[in-house]
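Chemist: can't give you the sequence, but here's the structure:
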């Protein structure tokens, strides 16, 4: 390790010290790199194999690196949908004594893809609108936490599949600011305007690279971020006034929020008298994401995405009904469902195919496949039969979203890690088209963070 190099990190992984920090990031050898699809970035970014996991390393100025590191730490503490910061490394020197840029290290978000990778093969135009819906949910969630992004775009976002939809995560907080007292309307509206402008430009770039159908109206899709954001923001924050005799509307409002994937942590209610009589005003004050996630976590211990949790709860309730267990405690039925339905379904998938998708996503797709098979045959298909057909016809077509691509020769590596905007060839089997299904995306599960520490190498 170069002398005087300083590492600021939550915990120190000894393997971190073995990386070639004395070399510019763009010159790092292929044997330490993980060949993952990389989005566009204004900085040099590389994915690196480290202790049986993958980290993302970004070269950046020292002050900006520390600022982004602390900002991401604060967002993680708030349960924000974003990548987890690992370390800031400063004081790097080249072999000849030249000063090298500092780096920010973050955990790679497993099963996630940049938007260009999602379009690297032909996909239906609906995919663009689904990504916008996911980004709208992400932006609302961040704004509720008082985070001003400053550079909202598809490029600064990672996407994971969530029961056929997409969930979006912030991956670049370089231009962001966190306001504990909340955002002003002006900052919120500016973020939305920036998002619209950037999205339209990015979609036009996709069309120029033949990755998006020419028939897609990029202006219309860009405008969608405004309408979807406004709709979600109003549902989550707007005041609602009704007569005292309509108290059922309080529960209706809460259920609507739950359907969007949010829990209500606090409600403010007050009464006012006007000429027509006494009325009640309700406004959610504290809202949080993850209603279905927390339910599944409580009942089964499984850590899943929001829509995956919703789908699993639906299947659990169906299982509870058809097995005559409606009067039994749901916690008890959930344990039976886990051991008799969920785990056997995954066990029926060959080990070499389980890395294709997250376990909860595989389970969701099996349920979808069973429904389609039953509809085609006009009779119920067993889960066992559906799994067998799914494993032989559907799952092998998926790109392996957990592991990295096998390292090829130098020319292949240059193509994989190229920072230019050339589209990935449509016949690249490593980017098989993702399944299409209608839905909107929900959010990241809350994550913890440990206290920071500094390490100075000699």
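Modeler: In hand now; what should we look at? Predicted model only: the values in this text are computed from it and were never measured. Numbering: from 1, shown residues only.

Chemist: okay, CA-based contacts and neighbour counts for the rest of this
Modeler: Noted.

Chemist: the longest helix seen in the chain: how far from the chain's middle?
Modeler: Taking DSSP state H as the criterion, the chain has its longest helix at helix 185-208. Distance of helix 185-208 from its chain centroid, counting by Cα atoms, centre = their mean, to the nearest Å, is 19 Å.

Chemist: next, the buried residues of it.
Modeler: Neighbour-count burial for helix 185-208, counted by 16 or more other Cα atoms under 10 Å, picks out 188, 190-193, 195-196, 198-207.

Chemist: same check, this time on stretch 93-107
Modeler: Buried residues in stretch 93-107 (16+ other Cα under 10 Å): 93, 100-107.

Chemist: quick one: the helices in the stretch 251-400 of the chain, in order.
Modeler: With DSSP state H, counting those that start in this stretch as the criterion, the stretch 251-400 of the chain has helices at 291-300, 306-322, 330-337, 343-347, 359-377, 383-393.

Chemist: now the longest one against helix 306-322, angle please.
Modeler: What that stands for is helix 359-377. Computed by axes from the mean of the first three to the mean of the last three Cα atoms, to 10 degrees, the angle separating helix 359-377 from helix 306-322 equals 60 degrees.

Chemist: use this one as the comparison:
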């Protein structure tokens, strides 16, 4: 069979053809590989370079490869955090004509780490709680979209820093199924698998001495269930309010938005006697603040980063002479989009550029800005007054980053210095 490459981008096949598809992945020469940390997988996985992109290449049988490729593209279409599917290569054979397994190709998720790399330096329990939060949010998003994962685990997830918290991404959809809606039994099955898998993975870490002594593996496995159920309840419960208390519904919508979820539509029913109103929001996928920041500024960030940047943007806009306060007549001031782009040009980009690229490591521009806002707050609390962003940047560059860069970290760890990025992400 001739080599065949199915790809999402018409530019990719030409780049992918340069890779040694006639060799099993385990035998690929170092010149094609990128030394990034890999998680545990049932299959052989390698990171390689295709042009300017870093890709993940996974060997598996043809049917599951094509199926996972389609599922990952479906998840991308409905806005679920997952790795991007770039292509499938079939018809592979070695120099003697013996068939080789097909491969699934995905884009490497920049700044992300598999959980085992994060445990190379023992994680504090507080950090592990944040990982459980991120994984619970991901699982809820999947279930709201009708996706049954079938193998939720730390091993099948990648984590990226997100304004002091973490964002979780699905990295293995091989066992997944997409439905119009999930039953209670399908959700419960996925959640029970997550509990068992996570407990097992943490017990394995405990046996290797990589787990903090205060962490109970079984307890953390149960914690994902508790966090999931609390979030699911908040997102899907029916509320009954006194008639005329419309602001109660607004409060509920705002609380959902604060969790990062949008309300696509609402079902409102008035009681026969008119004394109560039943309110059922239809919640859609997370990303409320991401979309708002992207619409206003063009910055594409993680959800918590977007929330933090929007707060700073709104505070800054309130100081501008041409800012129209809430309730002002239409046309009374500059449009929010105009002010937002001015903030990017005059505040965000100059602030991030003031941090030397060599000290930023793998932190993206939004994470750098979040760190600076956090540092300004800490200094201001200590001083009892706002010290300003410029002074915070100078102190951060002089005293915080040099210490962080001196601490040895796993390769690619977003908490550490890591390799400097090739280009300034704030340019353009």
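Modeler: Perfect, I can see it now. Being a predicted model, the structure only gives us computed values, none of them experimental.

Chemist: next, the TM-score between them, please.
Modeler: Once superposed, chain against chain, the TM-score is 0.90 (TM-score structural alignment, normalised by the length of the second structure); 405 aligned residues with a Cα RMSD of 2.1 Å.

Chemist: re earlier: any chance of the helices of the stretch 251-400 of the first structure in CSV, with mean neighbour count too?
Modeler: Below are the helices of the stretch 251-400 of the first structure laid out as CSV (neighbours: other Cα atoms under 10 Å):
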stretch, mean neighbour count
helix 291-300, 19
helix 306-322, 19
helix 330-337, 16
helix 343-347, 15
helix 359-377, 18
helix 383-393, 16
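
Chemist: for residue 413 of the first structure, find the nearest of these.
Modeler: helix 359-377 (29.8 Å; Cα to Cα).

Chemist: nearest residue to residue 79 of the second structure in space, please, no chain neighbours.
Modeler: Nearest non-adjacent residue to residue 79 of the second structure, counting by Cα to Cα, 6 or more residues apart in numbering: residue 285, 7.2 Å away.

Chemist: now do the same for the one you found: its match in the first structure.
Modeler: With TM-score structural alignment as the criterion, residue 285 of the second structure lines up with residue 288 in the first structure.

Chemist: sorry, back to before: shouldn't the residue nearest to residue 79 of the second structure be in contact with residue 144?
Modeler: Yes. The pair residue 285 of the second structure / residue 144 is scored as a contact, 7.2 Å apart, by Cα atoms under 8 Å.

Chemist: quick one on the thing from earlier: spit out the contact partners of the residue nearest to residue 79 of the second structure.
Modeler: 79-80, 141, 144-145, 261-262 (Cα atoms under 8 Å, 6 or more residues apart in numbering).

Chemist: and those residues, which are buried?
Modeler: Among these, the ones that count as buried by 16+ other Cα under 10 Å are 79-80, 141, 144-145, 261-262.

Chemist: ok, so of those residues, who is nearest residue 253 of the second structure?
Modeler: Among those, residue 262 lies closest to residue 253 of the second structure (Cα to Cα), at 8.1 Å.

Chemist: so how far is residue 304 of the second structure from the closest one?
Modeler: Between residue 262 of the second structure and residue 304 of the second structure the distance is 15 Å, computed by Cα to Cα, to the nearest Å.

Chemist: quick one: secondary structure of the residue nearest the centre of the second structure?
Modeler: In the second structure, the C-alpha closest to the average C-alpha coordinate belongs to residue 167, at a distance of 3.6 Å (Cα atoms, centre = their mean). Here residue 167 of the second structure is recorded as strand under DSSP: H, G, I helix; E, B strand; the rest coil.

Chemist: show me the contacts for the nearest residue to residue 398 of the first structure once chain neighbours are set aside.
Modeler: In this structure, residue 398 of the first structure finds its nearest non-sequential neighbour in residue 432, 5.8 Å apart by Cα to Cα, 6+ apart. For residue 432 of the first structure, the contacting residues are 121, 397-399, by Cα under 8 Å, 6+ apart.

Chemist: go again using 10 Å as the cut-off
Modeler: 117-123, 396-400, 426 (Cα atoms under 10 Å, 6 or more residues apart in numbering).

Chemist: these, buried ones only, as a ChimeraX selection?
Modeler: Those of the contacts of residue 432 of the first structure that count as buried under 16+ other Cα under 10 Å are selected in ChimeraX with:
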select :117,118,119,120,121,122,123,397,398,399,400
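
Chemist: could you dump the contacts of residue 432 of the first structure to a markdown table with distance to residue 224 of the first structure?
Modeler: Below are those laid out as a markdown table (distance: Cα to Cα, whole Å):
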| residue | distance to residue 224 of the first structure |
| --- | --- |
| 117 | 22 |
| 118 | 19 |
| 119 | 19 |
| 120 | 22 |
| 121 | 23 |
| 122 | 22 |
| 123 | 19 |
| 396 | 34 |
| 397 | 31 |
| 398 | 29 |
| 399 | 29 |
| 400 | 31 |
| 426 | 27 |
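
Chemist: so for stretch 227-244 of the first structure, what gets flagged as buried?
Modeler: Neighbour counts using 16+ other Cα under 10 Å place 228-230, 232-233, 235-236, 241 of stretch 227-244 of the first structure among the buried residues.

Chemist: which among these gets closest to residue 150 of the first structure?
Modeler: Taking Cα to Cα as the measure, residue 150 of the first structure lies nearest residue 229 of those, at 15.7 Å.

Chemist: any idea how far that closest one lies from residue 240 of the first structure?
Modeler: Using Cα to Cα, one gets 19 Å for the distance from residue 229 of the first structure to residue 240 of the first structure.

Chemist: check residue 16 of the first structure too.
Modeler: Distance from residue 16 of the first structure to residue 240 of the first structure, by Cα to Cα: 53 Å.

Chemist: same check, this time on residue 230 of the first structure
Modeler: Here the criterion is Cα to Cα. By it, residue 230 of the first structure lies 16 Å from residue 240 of the first structure.

Chemist: then residue 211 of the first structure?
Modeler: Plainly put, residue 211 of the first structure is 44 Å away from residue 240 of the first structure if you go by Cα to Cα.

Chemist: equivalent analysis for residue 133 of the first structure, please.
Modeler: Relative to residue 240 of the first structure, residue 133 of the first structure is positioned 24 Å away (criterion: Cα to Cα).

Chemist: same question for residue 120 of the first structure.
Modeler: Here residue 120 of the first structure is placed at a distance of 44 Å from residue 240 of the first structure (Cα to Cα).

Chemist: again with residue 198 of the first structure
Modeler: 34 Å.

Chemist: map residue 415 of the second structure across to the first structure for me.
Modeler: Match for residue 415 of the second structure (TM-score structural alignment): residue 434.
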